[in-house]
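> Provided below are the primary sequence and the corresponding predicted coordinates.
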Amino acid sequence: MPIDHQSGPGRQIVLCIAYTGTFYAGWQRQSNAITVQGTLEQALSQLLQEPVRVTGCSRTDAGVHARRHYSHFFTRSTLPADRLPYAISPFLPKDIVVLKAWDADGSFHARMQAQSKIYSYLIWNSSRPDPFWQQRSAFVPGLLDLSLMQQAARDLVGVHEFDSFCAAGSTAKTTSREILACSVDCPPTAHDLPPGFENAGLAADYGRLLRFVVHGSGFLYNMVRIMAGTLLYIGSGKLAPDSIPAIIAAKDRKRAGKTMPPQGLTLEYVRYADSRYADLALSGPQKELNNEL
């Protein structure tokens, strides 16, 4: 029998993993589909030679990615936690990586103790699709006004009842959520070569990547994807730039923009009050993302 994933004998270990969700039917274990949770549990069970059940911080949908996803499990194994990321690598596919593992005291809960989450949504805005971004972004042709999208994103910040940004099928008891920060920008891409190279400036003609980043205490079903779709409508002129407050007040899903496809969405980071369950040191793009917010 698997060790109970809420409490049990042995040690509690916390994992921080990254994955691309392109070829998975989401995070949550399913009996008839390949999922991130199921794949991770199988790898842990093979490595530790015992059945393992993992509890995750977020149940990402099919096709959605994660840069920092936290989970916990119990084990009787004596394998040092700091060796686990290396030891498990041969048992995992290349699109799932254990970045770090910690020993916990048995009281940690990856989902219940999460204070807030940061998501990003990427849009490839060009007249032509880009094969390098097709599994990590949504392709949107036509001109988008970045300044209008940036202006509108600020109206999402605050405590609101986000009924208009919640897809059908939600089981949430309340639609009230707090959005702590929002931003829309154009991050550099691999097409942006340094000045002096022959094809420097090609990206300006070829297309651009738009990034919507949102930091919130929690999110409703498809909430970030609907927010991204609403900002897209504002950027394309289908909605007025000052329409967000009225959309929120209406509490009507039909008033907001479309639900964007899953491949553009990434769970960037999850924040916990206890510093033991945060990365040793944020660096590079992730540190910059947190500084922006």
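Yep, that arrived.

> contacts and neighbour counts: CA atoms only from here.
Fine.

> for the helix or strand harbouring E288, enumerate the helices and strands it packs against.
If you go by DSSP states H and E, E288 is part of helix 284-292. Applying 3 or more C-alpha pairs under 8 Å, 6 or more residues apart in numbering; DSSP states H and E, one finds that helix 284-292 makes contact with no other helix or strand.

> 10 Å - rerun?
The elements that helix 284-292 packs onto, with contact taken as 3 or more C-alpha pairs under 10 Å, 6 or more residues apart in numbering; DSSP states H and E, are strand 114-125, strand 176-185, strand 208-216, strand 265-272.

> so which of those strands gets nearest K100?
Set against K100 and scored by C-alpha to C-alpha, these come closest in strand 265-272, at 13.8 Å.

> could you give the angle of the closest one to strand 114-125?
Strand 265-272 and strand 114-125 are oriented at 160 degrees to each other (axes from the mean of the first three to the mean of the last three C-alpha atoms, to 10 degrees).

> now do strand 265-272 and strand 208-216, the angle between them.
Using the same axes, to 10 degrees: strand 265-272 against strand 208-216 is 30 degrees.

> name the SS class of A66, please.
Here A66 is strand, with the state taken from DSSP: H, G, I helix; E, B strand; the rest coil.

> tell me, how many residues neighbour it?
With neighbours defined by other C-alpha atoms under 10 Å, the count for A66 comes to 22.

> spatially nearest residue to it, not counting backbone neighbours?
Among residues not flanking A66 along the chain, L267 sits closest, at 4.4 Å (C-alpha to C-alpha, 6 or more residues apart in numbering).

> distance of that neighbour relative to R67?
6 Å (C-alpha to C-alpha, to the nearest Å).

> quick one: common contacting residues for the two?
18-19, 119 (C-alpha atoms under 10 Å, 6 or more residues apart in numbering).

> what is the helix or strand hosting I17 packed up against?
According to DSSP H and E, I17 maps onto strand 11-19. In this structure, strand 11-19 makes packing contacts with strand 55-56, strand 65-75, helix 84-87, strand 96-104, strand 265-272, judged by 3+ C-alpha pairs under 10 Å, 6+ apart.

> one more structure, for comparison:
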Amino acid sequence: MPEPAFNKQMLNQFSLTGRVAIVTGATGLLGKKHGEALAEAGASVVVADLNEATAQAFAAQLGDQHLGVALDVTNEASVQAVRDQVLARYGRIDILVNNAAMNEAVENPGMALDLTAFENFPVAQFRASLDVNVTGVFLCSQVFGSVMAQRGKGSIINIASTYGLVGPDQSIYRNDAGEQTFYKTAAYPATKGAVVNFTRFLASYWGHKGVRVNTLTPGGVENNQNETFVRNYSARTVLGRMAQPDEYQGAIVYLASDASSYMTGSNLVVDGGWTAI
């Protein structure tokens, strides 16, 4: 039996065929999944990360139409150089996923308890987080987004976090004996909260230019954390578990595609219900 025509029309709204997508921080855990999703939907993906060899290797895995480039999101000249490379290769920029970020991770053994405590957290590290997580989003949006604004169409997706909406629950970082082993620092919530409101600014600024700007707010992803942390985190969510790395792929394609054509300045929260309670 032939597929109903309206179903084909609806599904075609999710197609990214012929479009060019830049993903920053593209060789990280979620960056790779974002790139895979965009490529599967038909986009040519620019894999942008600090390590050029790693970026090129991942782009090659995606296929010949994709490009791996070195990018330092905190360096204006680096961002401009990538813009020029992309335009020389493809002649257009349609999608930007601002994914690159600094995040003090619980699974990192170097993040000692005394270092992550607010009273001791180094101001240099706070400033570094601001530079990557906020200034980096500003620079990439300014340089790549201006190309979209000139063309009259584009989609910018800023990756935030549940901790950009609510304060960290420090109790989930306690061990089975009830001892605090790690603190989520001030840097990540402060910078991700800034990303959420920067999205609103840019959406209102470029709306008349046809550039849509939205936030994707993911919850925690299971990634080799210790069993106690996974259990503590899972107990705080409505679904009773952490996310798997591929569970944000549908949201990325939706925000990048015409399926979300009337959506801008919004925050799509995909967190297993963490912020619902």
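Sure, I can see it. Quick caveat, the model's predicted, so the values are computed rather than measured.

> care to give me the TM-score?
TM-score of the superposed chains, computed with TM-score structural alignment, normalised by the length of structure 2, equals 0.28; 137 aligned residues with a C-alpha RMSD of 6.8 Å.

> just to revisit the earlier point, give the buried residues for the next helix or strand along the chain from the strand holding I17 of structure 1.
As assigned by DSSP H and E, the chain's next helix or strand after strand 11-19 of structure 1 is helix 36-48. For helix 36-48 of structure 1, burial by neighbour count (16 or more other C-alpha atoms under 10 Å) applies to 36-45, 47-48.

> N197 of structure 2 contacts T215, correct?
Yes - between N197 of structure 2 and T215 there is a contact under C-alpha atoms under 10 Å: 9.1 Å.

> and those two? Which one has more around it.
T215 (27 against 16).

> wait, the more buried one sits on L255?
Yes - assessed by C-alpha under 10 Å, T215 of structure 2 is found in contact with L255 at 8.8 Å.

> mind listing the shared neighbours of those two?
97, 156-157, 264, 268.

> give me the buried subset of the residues you listed.
Judged by 16+ other C-alpha under 10 Å, buried ones among the shared contacts of T215 and L255 of structure 2: 97, 156-157, 264, 268.

> reformat these as JSON lines; add distance to T191 of structure 2.
Below are these laid out as JSON lines (distance: C-alpha to C-alpha, whole Å):
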{"residue": "V97", "distance to T191 of structure 2": "17"}
{"residue": "I156", "distance to T191 of structure 2": "18"}
{"residue": "I157", "distance to T191 of structure 2": "16"}
{"residue": "T264", "distance to T191 of structure 2": "21"}
{"residue": "L268", "distance to T191 of structure 2": "17"}
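
> show me which strand runs longest in structure 2.
strand 211-218 (DSSP state E).

> following element in sequence after that strand, please.
Next along from strand 211-218 of structure 2, by DSSP H and E: helix 227-235.

> list the buried residues of the helix or strand following that next one.
The helix or strand immediately downstream of helix 227-235 of structure 2 is helix 249-256, counting by DSSP H and E. Buried residues in helix 249-256 of structure 2, counted by 16+ other C-alpha under 10 Å: 249, 251-256.

> and if you look at stretch 193-207 of structure 2?
193-200, 202-204, 206-207.

> JSON lines for the residues you listed, including secondary structure and distance to G31 of structure 2?
Shown next, in JSON lines, are these (DSSP: H, G, I helix; E, B strand; the rest coil; distance: C-alpha to C-alpha, whole Å):
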{"residue": "G193", "secondary structure": "helix", "distance to G31 of structure 2": "20"}
{"residue": "A194", "secondary structure": "helix", "distance to G31 of structure 2": "20"}
{"residue": "V195", "secondary structure": "helix", "distance to G31 of structure 2": "17"}
{"residue": "V196", "secondary structure": "helix", "distance to G31 of structure 2": "19"}
{"residue": "N197", "secondary structure": "helix", "distance to G31 of structure 2": "22"}
{"residue": "F198", "secondary structure": "helix", "distance to G31 of structure 2": "21"}
{"residue": "T199", "secondary structure": "helix", "distance to G31 of structure 2": "19"}
{"residue": "R200", "secondary structure": "helix", "distance to G31 of structure 2": "23"}
{"residue": "L202", "secondary structure": "helix", "distance to G31 of structure 2": "22"}
{"residue": "A203", "secondary structure": "helix", "distance to G31 of structure 2": "23"}
{"residue": "S204", "secondary structure": "helix", "distance to G31 of structure 2": "27"}
{"residue": "W206", "secondary structure": "helix", "distance to G31 of structure 2": "25"}
{"residue": "G207", "secondary structure": "helix", "distance to G31 of structure 2": "26"}
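
> coming back round to it: closest one to M227 of structure 1 out of the shared contacts of L267 and R67 of structure 1, please.
Distance to M227 of structure 1, by C-alpha to C-alpha, is smallest for Y119 among the shared contacts of L267 and R67 of structure 1, at 11.3 Å.

> thought that closest one was touching L180?
No - using C-alpha under 10 Å, Y119 of structure 1 is not in contact with L180; the gap is 11.9 Å.
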